[in-house]
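Novice: Model the structure of this input:
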Amino acid sequence: MSIETTPASSPDPEWDKLVAGLSGTADSPLLQKTDDTPVNQPDLLGDMPLTPEWVRTSAGWRTRTEVGRVNSTRAFRRWVRRQNTEHGHTAQIFRGVRRTFLWIQGTEGVQVATARREVQQAQADYKAAKWGHDKRLIPGPEKQKRRGEMEKAFAGSVTAMTKYKSTRRDARTRRAIRGAFALSPVAAAEGAGLYLAGGTGGLIATGATFAALALIGRRTTGGEVYTDRDAKFGDTRKLTDTMLTHVYQNARVINTDDTLSLLTPCTLTADGQAWEVIFDLPSGIPTKKALTAKEAVAGALGVAVQQLNQGRGDREGRIRLRVSLNLPFTGKPTPGPLLAVESVNLWQAIPMGVNLRGQEVSTSWVERSGLFGGEPGAGKSAAANDLLLAAALDPTVSLYLCDGKAGADVTPFEQIAAMYDTDGDPERLLEILQHIWDVEIPRRRTLAKEHGSRKLTAAMAAKDPRVNLAVLLVDEWSSYGAAADRKVREELERLLRLIVQQGRALGIITLCATQKPDSDSVPTGIRDILSIRWAMRCLTPQASDTILGQGYAAAGHNAQDILKSQRGVGIYMDGEKAEPELTRGYYYDDDEVTLLLDRAYELRAKVGTLPAGAVSLADQLRALGDDHANILAALVDAFDVRSDSEGRPVEWLPGAVLIEYLAASGMDVSADALGRLVVRTEEDKVKRAWEGSRVFGYPRSRVMATVRDRFGLGE
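Specialist: Sure, this is the predicted structure:
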């Protein structure tokens, strides 16, 4: 048989073509790219198909080294505790010595003892036969018979003694051979160690001898072998395949003779904070059985329930398991990404928070509505701010904000909100809902018909500036219901239900937030059509189910398990068919909220989308781009900056003061030109006292009248 080889001068063209194709394809699964090596390096043979790329980076090595250091420390502590038991290495060495001695002694001792017993018996028989022969009164024939028996017993005694000596000599020889066989490696190791490395070598050889004896004595007298199979993840911080199967067996999820089928190895995540694995349950065991046994699985792992996260795989019976090394979401919150952007397009997905894997959770709110719930202090307002602040940074979005608890959560948004209620007034809420139903929805429906569609889309908004989104926030509906009479409450429910149902396709996003979304706080007919759910910390599983839906708590998604230290953390479900996941919302403190809202105000002022009440009269005049409007804007500012003791603008100023203010504003306006622009009555032209003298001037009312008459603006 011969082996064919390809000469170096004639490479295989097919192989070269394959290598070139793999090296030039950036999306090839065999290409390996790391932070340390930004250029793709081909892994043509696929040696590391299951090794994450981050492992081959410096950060990956540091992470694994740190986890390895912790595991080594804990392993050493377990080894120290183990020494006091029968599985300790001292006990193993003694058992090894004893078993080695017994092996050297062998079973020949039984044969020697048997031969000795035979000698003793033969000698006793000989003595008895001799005593019978030595009797003098026995007749001759009998005497002769007994003599024969004596000689026979003597021959047997001699034979037994010979056999005994042979057996004893053979036993000694065998024991010597086994002893030499057992001790020669020890002697050879000691001699070689002393010869090669002196005393250090001798110590090494002695250690090797002890290790060999400990290995021989590894099994106890009962045949048990030490194993860390019973060690829990909470003690080792390392997840293994055998541990995982043992855990689900102890949790009564699978039978003791069943095993899990791992689809991925137990792998430490890139941030070094958790272990992850995907596996299939044995055939016939539903996913729900594992999800409902969350407490039992956590107990078998030796971790807190909050450290365990089980999720459904892409099919029934498949589990995605994540076990965190520490309690997740207990450190400082992640800085909000809105701080780094100038504006937001709400037609696109916006960041809402970070999940357990450190990945950003983004949600598209177009044609969606939401329900956020949880006990007081759980972080509902901060979670709602993720949507409200993003909507504020989109200058085309209209904000309708209602706070039933009359708090200060939406107060900072007043200057950019189209309509708002911060007093918990049901009549004001009714006015806002009525405006949306009577004005916003008909206008939006007309726009959709103009574009030949049943709904408003981002493509329409890109072409038509009249197409925009609107956000309606209703915080603590139960407070509004408690303060309203029956007729007002029924009308509020009717309007809110219609807005949620019909406004969804017309670009109206509704968000309801409450402490416990039962039928009293949010009507059932409204709660059931709110698609996005976020369950913050709850006091009972029932409260968690009222937010996420019936049965989620029993399936392992229970907001009651969230700790108080995990503020802003909740079970987030992005849509009706989305799998709930633990998510921590971004947090913006008061200073950051003020910064973002100032930015939002500037954006809206620039494009002219500020509410009429939020834009000063002077700014409205300047936005017209007319020279006379600019002069009137400066005059309005002149009256405003000279307010009285109560903060109200002064009602009269001398003409010279106004002309001086106009000049300071960069406008060269003469007294005659000012008189032609602001027409006064004869009564207005009367001199008034000003700083010890009487001068001509202009009343503020005439300036405001001029603004109304010329441009239709003002009070």
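
Novice: okay, CA-based contacts and neighbour counts for the rest of this
Specialist: Will do.

Novice: Can you show me the strands along the stretch 251-400 of the chain?
Specialist: In order along the chain, the stretch 251-400 of the chain carries the following strands (DSSP state E, counting those that start in this stretch): 261-262, 267-268, 274-280, 308-312, 318-324, 350-355, 360-363, 369-373, 398-403.

Novice: need the ones you listed in JSON lines with mean neighbour count and distance to Arg64, can you?
Specialist: JSON lines is the format used below for the strands of the stretch 251-400 of the chain (neighbours: other C-alpha atoms under 10 Å; distance: least, C-alpha to C-alpha, whole Å):
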{"stretch": "strand 261-262", "mean neighbour count": "16", "distance to Arg64": "22"}
{"stretch": "strand 267-268", "mean neighbour count": "22", "distance to Arg64": "8"}
{"stretch": "strand 274-280", "mean neighbour count": "20", "distance to Arg64": "11"}
{"stretch": "strand 308-312", "mean neighbour count": "20", "distance to Arg64": "21"}
{"stretch": "strand 318-324", "mean neighbour count": "22", "distance to Arg64": "15"}
{"stretch": "strand 350-355", "mean neighbour count": "22", "distance to Arg64": "22"}
{"stretch": "strand 360-363", "mean neighbour count": "17", "distance to Arg64": "24"}
{"stretch": "strand 369-373", "mean neighbour count": "26", "distance to Arg64": "38"}
{"stretch": "strand 398-403", "mean neighbour count": "25", "distance to Arg64": "48"}
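
Novice: want to put them side by side, so please do this one too:
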Amino acid sequence: MSLTQQKDDVGGERIPLPDTAGHEAASVSTVGPGAEKPGAADTVEAATPVLDGELITEAEYQRSRVRRLAESAASRLPAQWQTAESARQAGAELAGRVVMVPVRYPAAVGRGLTVSARAWWAWVRVADFYEASKAADRLADKWQEIAVVRRRRGVISVLTVGVTGLGGLIAELTAGSLPLVVAGGAVSVILAVAGQRKDGAGGRSTRLGSRSLAWLMNGDHLVIAFRDAKLIGRDESLMLVKAPRHDGAGWALTIDLPPSRKASDVIGKREALASALAVDEVRLIVERVRGDDGHAGRLALWVGDADPYAAEPVPGPLASATSWDLWRPVPFGTTARGAAVTLPVVWTSLLIGAIPRQGKTFVARLPLTAAALDPHVRLIIADGKGGKDFRPFEQVAHRFIRGSREADARRLIHVLEECAADVADRFDRLADMDDELCPESKVTPEITRDPAHGMPLTVIGIDEVQNFLGLNVPLDKDNLKGKKIGGRICELLTYIAKTGPAAGYSLILATQKPDAQVIPDGLRGQLGTRFALKTMTWQASETILGAGTYKAGMDASKLLTSHKGVGLLLGADGETELSAGDAVTVRTHLLHIAAIRAACERGRVLREQAGTLTGDAIGKRDLAVLDPTVAARLADEVTATATSPEPVDAELVHELPEVLALLDGLIGHDEHGLVPTGALAARIGWDVKTLGEALRAAGVPSAGKRRVQGHPNPVSVVDVDVVRSAIDG
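Specialist: Next comes the predicted model:
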């Protein structure tokens, strides 16, 4: 077995020693200038070798070498991984470059000649010395010295030109034109290299044309895009976990970020990455890979070949469904990649918000249509707009209110009081049921489907809810300064949204005015599922999706106005299978009013057969009269729920970048001003370069180089006040 020598990490000289075990050699190292030398046996410290090697077999060494080479080239996309389409794309670009060589090469040579002439002239004129003397106000003292250098360099230039010309003439007479042609070609190549278009070069930074998606041709393009987007450092790379492959109408791949880089940071800067890739952000999907196959630094990327939301809307399957079980999630729409998205209705409530004419009403009618197709669901509809959009549901609705006038709002109050009393009564009856029938103090499918229990799933849908909540009319006409109608409706909705899901109640609220004053935090915080279509501002988007969603990269204001029915779907309470951390961009199904009317007709027939058609649908519009004792108890419970101080609409916490998390707590509150970057790096055990790159990626710029106490020369510094502000958000 042969042994392989290993390189000493501290730069010492490798000295092979005899292998007493019969092997060829073992590897040791000596350190620094005091390394062991012949004749230095009497020197105690220098004669003692530092053993830091490890005996490994040749096979182990070759395996480690192959692994290191693979890691160093991890960012490059091997040619065999390319698909036929990406190979054609690469070939087309290469052919275009070849065709343009006769035009681009002379232009590059001309630019190189200009650059070289400017550099020569600056050298002859001693421009650097001249500007430095002028800046130091010592031009008069240095003028004679500058003039001498200028004359000397001028003479050198003339002699160089003369010698070059004479040499060329001699070569022409003795060897012909071939040497001159070869020399001219070499000079032209040098000039072309010098004349390359470089970012930031004066007069050459702007070009006519446009950027286009190119990363599919080579994995390094993706690395460059991540660096340009400030998502990884200049010395960092990416690992391709899965090669790019065509997935549906786009390209998909899985990558691992460098150590300490988090997928959540990339998701929060999706727009910057889309810009670096030269695509619209609606074509880019960035998701963290979770579970056993993923980790905090693994990302799944998908880039669409074209705008995935520009196609015609997909008709919803509910249009042809004969019935529906609302305990199953409702078909809601599809993602950009064509994956089906379903919407849970049980155990949660839904808030839909958007600017006008973005499909808000169409979206709200999807779960309501599913509820209409389930004969064991009690449906309550309040149309705050008063048009015909919800008229088909009159056939099956237990309570139906059309319009938002004062009389309509007062009837809505009575309906909601009736529902609130039913919620309280259900909990009383659930508490008396045996554990086998009701194991968790919640309704079950068996309970809701058995007419003997009188606890059907109940869905309350209110469109343009802001028209009811904003009604500033006194509830008691004899007390003009008392509670308003809108306030009372808000109290009742908050109570039902908070306590009703376990009793089988769900709210579906839609509004075109997602304003915190219109829908207070106390109500909005109880709505566990959010869907935001196009909004005007990111603040309006956060009002719908929840605090902190904008910082986490979820912003409905970035959706295009032309994408009607497209929005961000987010689960905010963890009660359903919807992710409570990442919103899904969904193109909702399309159900025209004719299809909804037909579905409601089928739902009415199903209810007639099941004996569950009740209330307004059969002409019984009279509301139940609450017992005074029950009404008093209910009033206290509703008021207590609406005024509860418990936190609502909890903010989605955006994790701090690692460098800020490490520095948090290490910077004293009494520490202000500039601190050397090296001193800050020492606190967390990082090197200066890594810390600087991490701080820039976290949005903390360097304060440049300054003179600080204890350092003779200027050093890189960081403003700790800026760091603390970044930590505090």
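
Novice: Report the TM-score for the pair.
Specialist: Overall, the chain-to-chain superposition scores 0.56 on the TM-score scale (TM-score structural alignment, normalised by the length of structure 1); 446 aligned residues with a C-alpha RMSD of 4.1 Å.

Novice: Need the strands of the stretch 251-400 of structure 1 in TSV (columns: distance to Ala187 of structure 1).
Specialist: As requested, these are exported to TSV (distance: least, C-alpha to C-alpha, whole Å):
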stretch	distance to Ala187 of structure 1
strand 261-262	48
strand 267-268	45
strand 274-280	47
strand 308-312	54
strand 318-324	50
strand 350-355	62
strand 360-363	65
strand 369-373	76
strand 398-403	88
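
Novice: Nearest approach to Tyr587 of structure 1 belongs to which of those?
Specialist: Ranking these by proximity to Tyr587 of structure 1 (C-alpha to C-alpha) places strand 350-355 first, at 8.7 Å.

Novice: now the closest one: how far from the chain's centre is it?
Specialist: A distance of 11 Å separates the centroid of the chain from that of strand 350-355 of structure 1, by C-alpha atoms, centre = their mean, to the nearest Å.

Novice: what stretch of structure 2 does it fall on?
Specialist: The alignment of strand 350-355 of structure 1 onto structure 2 (TM-score structural alignment) spans residues 330-335.

Novice: same deal with stretch 633-643 of structure 1?
Specialist: Residues of structure 2 matching stretch 633-643 of structure 1: none, counting by TM-score structural alignment.

Novice: one step back: wait, which of the strands of the stretch 251-400 of structure 1 is closest to Arg599 of structure 1?
Specialist: Comparing the strands of the stretch 251-400 of structure 1 against Arg599 of structure 1 with C-alpha to C-alpha, the closest turns out to be strand 398-403 (15.6 Å).

Novice: quick check: longest helix of structure 1.
Specialist: Of all segments of type helix in structure 1, defined using DSSP state H, the longest is helix 140-216.

Novice: Return the list of helices and strands in contact with it.
Specialist: Using 3 or more C-alpha pairs under 8 Å, 6 or more residues apart in numbering; DSSP states H and E, the elements in contact with helix 140-216 of structure 1 are helix 89-105, helix 108-133.

Novice: In JSON lines, list these along with mean neighbour count.
Specialist: Converted to JSON lines, these look like this (neighbours: other C-alpha atoms under 10 Å):
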{"stretch": "helix 89-105", "mean neighbour count": "18"}
{"stretch": "helix 108-133", "mean neighbour count": "17"}
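
Novice: List the buried residues for the helix or strand following the longest helix of structure 1?
Specialist: Secondary structure here is assigned by DSSP states H and E; on that basis, the next helix or strand after helix 140-216 of structure 1 toward the C-terminus is helix 233-236. Of the residues in helix 233-236 of structure 1, those buried under the neighbour-count criterion (16 or more other C-alpha atoms under 10 Å) are Phe233, Gly234, Thr236.

Novice: got a list of what the second one touches?
Specialist: It refers to Gly234 of structure 1. Counting by C-alpha atoms under 8 Å, 6 or more residues apart in numbering, Gly234 of structure 1 touches Leu301, Gly302, Val303, Leu325.

Novice: For ChimeraX, what selects the buried ones among the residues you listed?
Specialist: Restricted to the buried members of those, where burial is judged by 16+ other C-alpha under 10 Å, the ChimeraX selection command reads as follows:
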select :301,302,303,325
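
Novice: ok, and the contacts of Gly234 of structure 1 in structure 2?
Specialist: Retained in structure 2: Leu301, Gly302, Val303, out of those (criterion both residues aligned by TM-score structural alignment, their matches' C-alpha atoms under 8 Å).

Novice: The first one pairs with which position in structure 2?
Specialist: Think Leu301 of structure 1. Leu301 of structure 1 is assigned Leu277 in structure 2 as its aligned equivalent, the criterion being TM-score structural alignment.

Novice: check contacts around its match.
Specialist: In this structure, Leu277 of structure 2 makes contact with Ser212, Leu213, Ala214, Trp215, Leu222, Ala225, judged by C-alpha under 8 Å, 6+ apart.

Novice: Looking at those residues, spot the one nearest Arg68 of structure 2.
Specialist: Arg68 of structure 2 has its nearest neighbour among the contacts of Leu277 of structure 2 in Leu222, at 21.2 Å by C-alpha to C-alpha.

Novice: check contacts around that closest one.
Specialist: Under the criterion of C-alpha under 8 Å, 6+ apart, the neighbours of Leu222 of structure 2 are Trp215, Leu277.

Novice: what does it align to in structure 1?
Specialist: Under the alignment (TM-score structural alignment), Leu222 of structure 2 pairs with Leu244 of structure 1.

Novice: Could you measure from its match over to Ala555 of structure 1?
Specialist: 20 Å (C-alpha to C-alpha, to the nearest Å).

Novice: The closest residue in space to Val305 of structure 1 that isn't next to it in sequence and Val366 of structure 1, how far apart?
Specialist: Nearest in space to Val305 of structure 1, with sequence neighbours left out and distances taken as C-alpha to C-alpha, 6 or more residues apart in numbering, is Ala298 at 5.5 Å. Using C-alpha to C-alpha, we find Ala298 of structure 1 at a distance of 38 Å from Val366 of structure 1.
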